[in-house]
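Chemist: got a structure for you, letters missing:
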């Protein structure tokens, strides 16, 4: 039984505002109630043990999906190897043959506003919600925010394709940036909409602000979704996006630039037996320089510069069995849960490395390579991938960080099968923190050519990323 505080969050439209406009569907004498109605006491079992925000988002999406598709909602078996299929779509999007939809909506296109969803955090009046999102230092618990972003993005994606029978899959998170420290006791507003659409993929932009109209935003995030045929798992064409305002056109053009940059990055990825491109050669040259700088640490550690450290010495890990309470609406492990656990490990890694409580600035390039199932043994491995001891430029949008030491932490999630002694990477995460009370930190150097290439690739990617938007 839900507490009164949770029930208030689940039912009051004044607290959580959603912009789904269609009426409930009556099917075979049974009414599917709007999730904002008090009569609906049977939310999906997967919403239990989730935050009130995620509960409401999933309940709304489940209601909308059943209203549109009736008994055609996706079954568990339809989501087998979905993440791998999404990866294939992103890799082959330029050349794959997309099947067009017969829907007139798909032909006409939709505006960004039609996918818009908003929700409020009434921190000033709801003590339970405030306690849920507060960290030990009385500030915002960003891991919980990551869960909400993942849940909201799914609702937004569904709004855009609503009316067409497609499978929507999270392909990755491009960037989440923090503009300023939020005030935990002040009401906050999370909202977002589709900002760019390709042939079978879409980009979703979400912001959190202290104003309901979206001004004074302090967080910006971009998620990428792909659409697949539920039966064949092949890419399927979705309705185009029709920007209406100047701001929407700017975001659309930015999405197109980023999509093109991803294609170039995939083509330039170093592969055995494939000639190096100019960009790949630049990565190799920089990797060689990093490995050369690590020479004293590798060969004569007692004589090496004490301000340097090998990457291996920064590593940490934890392991867990994926529990049913962490599953999503499709009975796979909730991507937001994975992001939260990865963030918490990355935060701890940066904390132990820098000796200063780290300041979270951004997360880049979260990939969903393989789905995680209930019962999987999940091993999270973290390490400091690179540091900028004298500071760096992450763009003017990111909160003031001039001159602060920067720490980039890589987290890998491995689905491990001890019975067969096998393990596969399910997710990659890259978090950037600042050390606000330190003037410098140790330089992290690679132990081998593989680490050197990963370090060089991330350094170059982050430099490019900082220049995409101020």
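Modeler: That came through, no problem. Keep in mind that what you see is a predicted model, and the values were worked out from it rather than measured.

Chemist: when you work out contacts or count neighbours from here on, use the C-alpha atoms and nothing else.
Modeler: Noted.

Chemist: list the contacts of the most centrally placed residue in the chain.
Modeler: Nearest to the geometric centre of the chain sits residue 173, at 3.7 Å (Cα atoms, centre = their mean). Contact analysis of residue 173 by Cα atoms under 8 Å, 6 or more residues apart in numbering lists 221, 222, 223, 224, 364, 365, 366, 367.

Chemist: just checking, the fifth one touches residue 175?
Modeler: Spelled out, that is residue 364. Yes - using Cα atoms under 8 Å, residue 364 is in contact with residue 175, at 4.5 Å.

Chemist: relative to its centre, which residue of the protein is most distant?
Modeler: No residue in the chain sits farther from the centre than residue 303, which is 42.1 Å out by Cα atoms, centre = their mean.

Chemist: how far away is the residue nearest to the centre of the chain from residue 126?
Modeler: 30 Å (Cα to Cα, to the nearest Å).

Chemist: and residue 431, by the same measure?
Modeler: Separation of residue 431 from residue 126 (Cα to Cα): 30 Å.

Chemist: what does residue 118 give?
Modeler: In terms of Cα to Cα, residue 118 sits 18 Å off from residue 126.

Chemist: same deal with residue 252?
Modeler: Relative to residue 126, and taking Cα to Cα, residue 252 is found at 37 Å.

Chemist: put this next to the previous one:
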């Protein structure tokens, strides 16, 4: 089995290394070009795209699912954490487990990527009742449901990595695992079907002192072979049993050259995230090119002859950003909770994705195709019974692509206040050229620049042409 897992890790080592090659692009991209023109990418033939590792067909029929079904995974997590079944607004205290939480990394044995490798099946081919949850109104697979499963599965992968020596049988794992963010999610050309089994596989790809990066990929059995649908990177935080402070986890030691390559690229991804934070528009002003871009958009929307700066004119083929949005309110229930009585991150991901798709549909008048998901941030936990306000906005368009952000906020109906809990960025495409989104205010202009950066980064283009 370890030999099979080594083969699987080799197949994904190049993929992870390719992802890490983005490195400091978000920072470096401000000054130099990285890839060929966007038009070249757009005109890429199907034959060229088939050479991308995300589109390669894999046949790993030697293993089906080491952890059983996703239902089994959920039950195993509850059992390992020592949690109660069923909903109770007053959870049992886990404070007694604090004594078992390791205080330093020296107490924990190192682990390899093979130790954390695991897989699980969503049995859509045989479970007709389950299939109803995964089918969309057009008969296609609901990607939002899969996002929920991937989030839960990432937690299960971390469970395989963490090993506390001398933990007596019957003592629950003295940790709490929380999703911090979800990195770039790409999709292949494979259209998922709601009546064929789906396999989730994953392993730990990088480990910090208290954080764990997990790679998760989805495959569906088609014509007797497992074909990749998507791949995502989750960054998880390890916390103590009461979720009060950070907790150390087992260090990751590569077992071979392939694992070393993945681990090194994980370190590069960490540095990339740090570099991106330095260029956050909340901390730094737009660069010279972006400042000129904002000014050009302003000039485009006024009558330069009259010099009436307060009168804005919408150019032909354009849409005001304030008119390219869609909102809804979600009331969360106990069935939407995670194991710690907080709203499950996957639940929020699903609703954000489906709202973004609805906005893309209404904006373009075409059914949009999801190309990428990027920069999903979990800022604050959401309590059960919260009113969740979700606001979707088209931030940027280029040719037939659009960048959409969804902001999730907890809404207090008594005071009317809102507190941001999550942000999600989605890239969609349609068959026709889209109208240009035009900001009216400086606040919208900064959001426009942010959307443009996200889009060009995800498409591997230079922010400054």
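Modeler: Perfect, I can see it now. Being a predicted model, the structure only gives us computed values, none of them experimental.

Chemist: between residue 431 and residue 126 of structure 1, which one's more packed in?
Modeler: Neighbour tally, residue 431 of structure 1 and residue 126, criterion other Cα atoms under 10 Å: the higher count belongs to residue 431, 25 against 16.

Chemist: which is the succeeding secondary structure element to the helix or strand hosting the more buried one?
Modeler: Using DSSP states H and E, residue 431 of structure 1 sits in strand 422-434. Using DSSP H and E, the helix or strand that follows strand 422-434 of structure 1 in sequence is strand 443-445.

Chemist: in structure 2, what stretch matches that next one?
Modeler: Aligned by TM-score structural alignment, strand 443-445 of structure 1 falls on residues 436-438 of structure 2.

Chemist: and the contacts of residue 173 of structure 1, which of them are in strands?
Modeler: In this view, the contacts of residue 173 of structure 1 that belong to strands under DSSP state E are 221, 222, 223, 224, 364, 365, 366, 367.

Chemist: relative to residue 200 of structure 1, which of those is nearest.
Modeler: Using Cα to Cα, residue 224 comes nearest to residue 200 of structure 1 of these, at 10.7 Å.

Chemist: my read: that closest one touches residue 168, true?
Modeler: No - checked against Cα under 8 Å, the pair residue 224 of structure 1 and residue 168 is beyond contact range at 10.3 Å.

Chemist: still on that earlier bit, what packs against the strand holding residue 431 of structure 1?
Modeler: Contacting strand 422-434 of structure 1 under the criterion 3 or more Cα pairs under 8 Å, 6 or more residues apart in numbering; DSSP states H and E are the following elements: helix 335-354, strand 359-368, strand 406-417.

Chemist: now stretch 267-286 of structure 2, how far from the centre of its chain.
Modeler: Mean-position distance between stretch 267-286 of structure 2 and its chain equals 17 Å (Cα atoms, centre = their mean, to the nearest Å).

Chemist: and the end-to-end length of that stretch?
Modeler: Chord length of stretch 267-286 of structure 2, first to last residue, is 28 Å (Cα to Cα).

Chemist: for stretch 211-221 of structure 1, same thing?
Modeler: The first-to-last residue distance of stretch 211-221 of structure 1 comes to 17 Å (Cα to Cα).

Chemist: what does that stretch contact?
Modeler: 120, 173-182, 188-189, 191, 205-210.

Chemist: ok, and the closest non-adjacent residue to the alignment partner in structure 2 of residue 344 of structure 1?
Modeler: In structure 2, the residue matched to residue 344 of structure 1 (TM-score structural alignment) is residue 354. Leaving aside its chain neighbours, residue 354 of structure 2 sits nearest to residue 144 (6.7 Å; criterion: Cα to Cα, 6 or more residues apart in numbering).

Chemist: does the one you found touch residue 355 like I think?
Modeler: No - in this structure residue 144 of structure 2 lies outside contact range of residue 355 using Cα under 8 Å: 10.2 Å.

Chemist: average offset between the helix of greatest length in structure 1 and structure 2?
Modeler: Across structure 1, the longest stretch assigned as helix under DSSP state H is helix 246-267. If you overlay the two and look at helix 246-267 of structure 1, the average distance to its match in structure 2 is 2.0 Å (mean Cα distance after the TM-score superposition for structure 1).

Chemist: contacts for the helix or strand just after that helix?
Modeler: Toward the C-terminus, helix 246-267 of structure 1 is succeeded by helix 278-293 as the next helix or strand (DSSP H and E). Contacts to helix 278-293 of structure 1, defined as Cα under 8 Å, 6+ apart, come from residues 268-270, 445-449, 452-453, 455-457, 460.
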